[in-house]
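# This is a predicted model, with the sequence first.
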Amino acid sequence: MRRPGVTAVLAAAALFAAGCSSDSDGRPFERRTSGSPRASSPHSGSPSPTRPAAPERGSAKVVRTVATGIESPWGLAPLPEGDLLVSSRDSGKIFRVAADSGKTTEVGSVPGVSPGGEGGLLGLAVPPDFATSRMVYAYFTTASDNRVARMLYDPERPAGDQLGAPDTIFRGIPKGTVHNGGRIAFGPDKMLYVGTGEGGDRGLAQDKKSFGGKILRMTPDGEPVHGNPDADSVVYSYGHRNVQGLAWDRDKRLWASEFGQDTWDELNVIEPNGNYGWPEAEGKAGEDGLVDPVEQWKPAEASPSGIAYAKGSIWMAGLRGERLWRVPLRGKEPVAEPQSFLEGKYGRLRTVVATDDGGLWLTTSNTDGRGDPDKQDDRILRVEIS
């Protein structure tokens, strides 16, 4: 349930489901297409008829390692001043990383984080009014659920004690050993979007009363937003298995990446009230009432976590695939086959975020016992793209 005074349904947490894959091996699933109900969205844009397509071929080159030594980095949020906030999934700590020197300072710990499996301190986001509000938002797993809280960040306080007490704005997202979702981001409409997983309980994805297996849209206070498919609900889209990537293109369309189970991982354009098919469909199924992905990958090549939009393309970080994918676009259609970079060079890739000058921040995810033992040195990378 959301914080006191707001009625919501508390979804049950679920345990590991036999045969389903974790975010470490990213197993995909199939989906069906067309016919999904559409609702008006104040921020989903229409492609401009004169909008040029991205080039079919691009490039991506790591130009430097910005920082190392952060255990199990997961969320990354650029600050207006240019530095980065980074969450450590397993320690529950948040760090500030200087973008120029890489100097790393502990900001503080988030109380109540209960790490385990794919859960812990996950996504971070700063609101559009951060310069005045100084609020930091975090998605994290507790002993009973996944939730979103905000904390006042005061960099003038001593290192390690710069976060205020958490104000929980939303709770009741199902937790599990696997499929905890965790990505949060503020959209062009200044609302907060939350990608969740079904916690290993497949049926929750189709249950609109559950917050599991959904993309949620809420105000910065955790309330439903005017224009949501259901005025009294934060549920924005459903039928998801495990959403860990959210990004908007220049026409304000929302994109999301998703782990499948055995067949296909997905990149989707998100429609209000769209049904993305799980657990009935995985990948492009072409069935009425379900939305097909724009692109799909075999799990060995992807297991997608974070995504970003930059220079006309979606950039997608692969965990099991250990590579960075580029999907060049014209509007919401690919103009060429996806292109991959950095294959196997840095191990599992977790989070990718666009920089102000048209590049990317990229984090690795090797120090959780599931990656290459020779690459247990997680780092934050600066990537130059074209």
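Everything's here; your move. Numbers count the residues shown, from 1 in each chain.
# alpha carbons only for contacts and neighbour counts from here, please
Noted.
# in the stretch 51-200 of the chain, which spans are strands?
Applying DSSP state E, counting those that start in this stretch to the stretch 51-200 of the chain gives strands spanning 60-68, 73-78, 84-88, 93-97, 104-109, 121-125, 135-141, 146-152, 167-173, 184-186, 192-195.
# Return the most buried member of the ones you listed.
Each of the strands of the stretch 51-200 of the chain was scored by mean neighbour count; the highest is strand 121-125, a mean of 29, by mean count of other Cα atoms under 10 Å.
# Show me what that one packs onto, helices and strands only.
Applying 3 or more Cα pairs under 8 Å, 6 or more residues apart in numbering; DSSP states H and E, we find strand 121-125 packed against strand 73-78, strand 84-88, strand 135-141, strand 184-186.
# So which residues make contact with that strand?
74-77, 85-93, 110, 113, 115, 136-141, 182-186 (Cα atoms under 8 Å, 6 or more residues apart in numbering).
# Distance from the chain centre to that strand, please.
Relative to its chain's centre, strand 121-125 lies at 9 Å (Cα atoms, centre = their mean, to the nearest Å).
# what's the angle between it and strand 73-78?
Using axes from the mean of the first three to the mean of the last three Cα atoms, to 10 degrees, the inter-axis angle of strand 121-125 relative to strand 73-78 is 10 degrees.
# then this one, side by side with the first:
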Amino acid sequence: MTGGGGSDVRFRRSRAMAASSAALLALTAGCSFGPPGPDQAGSPPNLPRPSVAPTAGGDDSSRELAITVLARDLEVPWGLAFLPDGGAVVTERDTARILKVGPESTAAGLAVTELRRLSEVKASGDGGLLGIAVSPSYKTDKTLFVYYSTDQDNRIGKLAGDGELEPILTGIPRSADDNGGALAFGPDGFLYAGTGDGTADGSQAPSAKSLGGKILRITTAGKPAPGNPVKTSPVWSSGHRNVQGLTWDKTKRMYATDRGQPRNAELNVVVKGKNYGWPKADGASGDATLTDPLASWPSDTSSCAGVASMETLVATACLLGRRLQLLDVTGNGTVLGSPQELLTDEFGRLRALATAPDGSFWVGTSNQEDAGRPGPEDDRLIRLVFSDGGAGRS
């Protein structure tokens, strides 16, 4: 794994975790959560409390993390985004359902209700109903955007209120494994999508003629956004294998996960017009014409999908690795110390990850798929709260 020198962020267990309830982990100095920024506005849901309240650490620099299971019995939750009321919308890949989670609560956790089931989705392999994004004007337009698979291609569609699903961008390559699926609005108000290369030889990722292996930047009508590298193209960056997570930090720096390479899974800082190397590079290449990842891990212990940021911390949720990877990123974009691990083997495969309006992390498991080993409550949606900084408190 990559990373510069400096003090590490270390995690240690503070007490045993009770199954299907809250756990506490002590966090040694290095990361601090502050209040969410203005672009994360929203009301906190009425969250269930951890069964064990956070306690002080062993020294003045120790901080703790409370873990709460918010929802159970989901089926391969994939995309996760927040509504203005503090609740979340969650997609299920294989059932093609869009769920609303919270803000109302029940005795078992947050209330889970089905909003829609999309008949246009054809789920198979790694394809289905994937990413979801909430319109920046949702309070007035009630519009959601989704990334989904058909038998022929992957598409981005618009759902306004109770209306029909309207495709706004089609022709994204479809394959058994590498379909991308990341979808999020950036700080500039445009919609970004991460796609998969979808070929055995990686030929689409570097090709300007293909939407495969790219990060796209479009308007809400599906047109190329103003300021793209090529005026007539939706492509923002190229040379990706399988982009399944996008986020921005408080400096508006953009991050994307890239999974599926034979040797290394990557976390990239995404810059307009750059080529991230696939298929020439698998991890860092040393080729000046290509952009190396911010961090990479062996694929068989990572394969990270979701990504989220809070203050200086960037976290990725890993499927094969069954853990979160966390990096402390400095103001100039370098990694401070070594990436650290959290939740290793605690909840199985982790995929969805997002920063909630209150500053907590929400993470979804992905154990109800062929590669998973589901427990009796899987799949679950979990909330992580760092006790310092005033954000994400129950």
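Thanks, I have it. Keep in mind that what you see is a predicted model, and the values were worked out from it rather than measured.
# and Phe211 of structure 1, which of the strands of the stretch 51-200 of structure 1 is closest to it?
strand 167-173 (5.2 Å; Cα to Cα).
# ok, which stretches of the stretch 101-250 of structure 2 are helices?
Taking DSSP state H, counting those that start in this stretch to define them, one finds helices in the stretch 101-250 of structure 2 at 138-141.
# Now do the same contact list for the corresponding residue of structure 1 for Glu75 of structure 2.
If you follow Glu75 of structure 2 across to structure 1 using TM-score structural alignment, you land on Glu71. Contact analysis of Glu71 of structure 1 by Cα under 8 Å, 6+ apart lists 88-91, 367, 378.
# if we go to 6 Å?
Applying Cα atoms under 6 Å, 6 or more residues apart in numbering to Glu71 of structure 1 gives the contacts Ser88.
# Look up how far Val126 of structure 1 lies from it.
21 Å (Cα to Cα, to the nearest Å).
# ditto for Leu192 of structure 1
Relative to Val126 of structure 1, Leu192 of structure 1 is positioned 10 Å away (Cα to Cα).
# same thing with Gly359 of structure 1?
19 Å.
# Looking at these two, which is more packed in?
Val126 (24 against 18; other Cα atoms under 10 Å).
# Alignment lookup: that one to structure 2.
Superposed on structure 2 with TM-score structural alignment, Val126 of structure 1 falls opposite Val134.
# So that match is in contact with Leu144, correct?
Yes. With contact defined as Cα atoms under 6 Å, Val134 of structure 2 counts as touching Leu144 (4.9 Å).
# List the contacts of the residue positioned nearest the centre of structure 2.
The centroid of structure 2 falls nearest to Gly306 when counting by Cα atoms, centre = their mean (2.5 Å). Gly306 of structure 2 makes contact with 245, 316-317, 351-353, according to Cα under 6 Å, 6+ apart.
# Return the set of buried residues in the helix or strand harbouring it.
Gly306 of structure 2 is part of strand 304-310, with elements assigned from DSSP states H and E. Buried residues in strand 304-310 of structure 2, counted by 16 or more other Cα atoms under 10 Å: 304-310.
# what's the mean distance for it versus structure 1?
With mean Cα distance after the TM-score superposition for structure 1, strand 304-310 of structure 2 departs from structure 1 by a mean of 0.5 Å once superposed.
# what inclination does that strand have with respect to strand 77-82?
20 degrees.
# Report the distance from strand 304-310 of structure 2 to the chain centre.
That offset, for strand 304-310 of structure 2, works out to 4 Å (Cα atoms, centre = their mean).
# ok, now stretch 100-115 of structure 2?
The answer for stretch 100-115 of structure 2 is 21 Å, by Cα atoms, centre = their mean.
# residues in contact with Thr374 of structure 2?
Slight slip there: residue 374 of structure 2 is Pro, not Thr. So Pro374 of structure 2 contacts 367-368 (Cα under 6 Å, 6+ apart).
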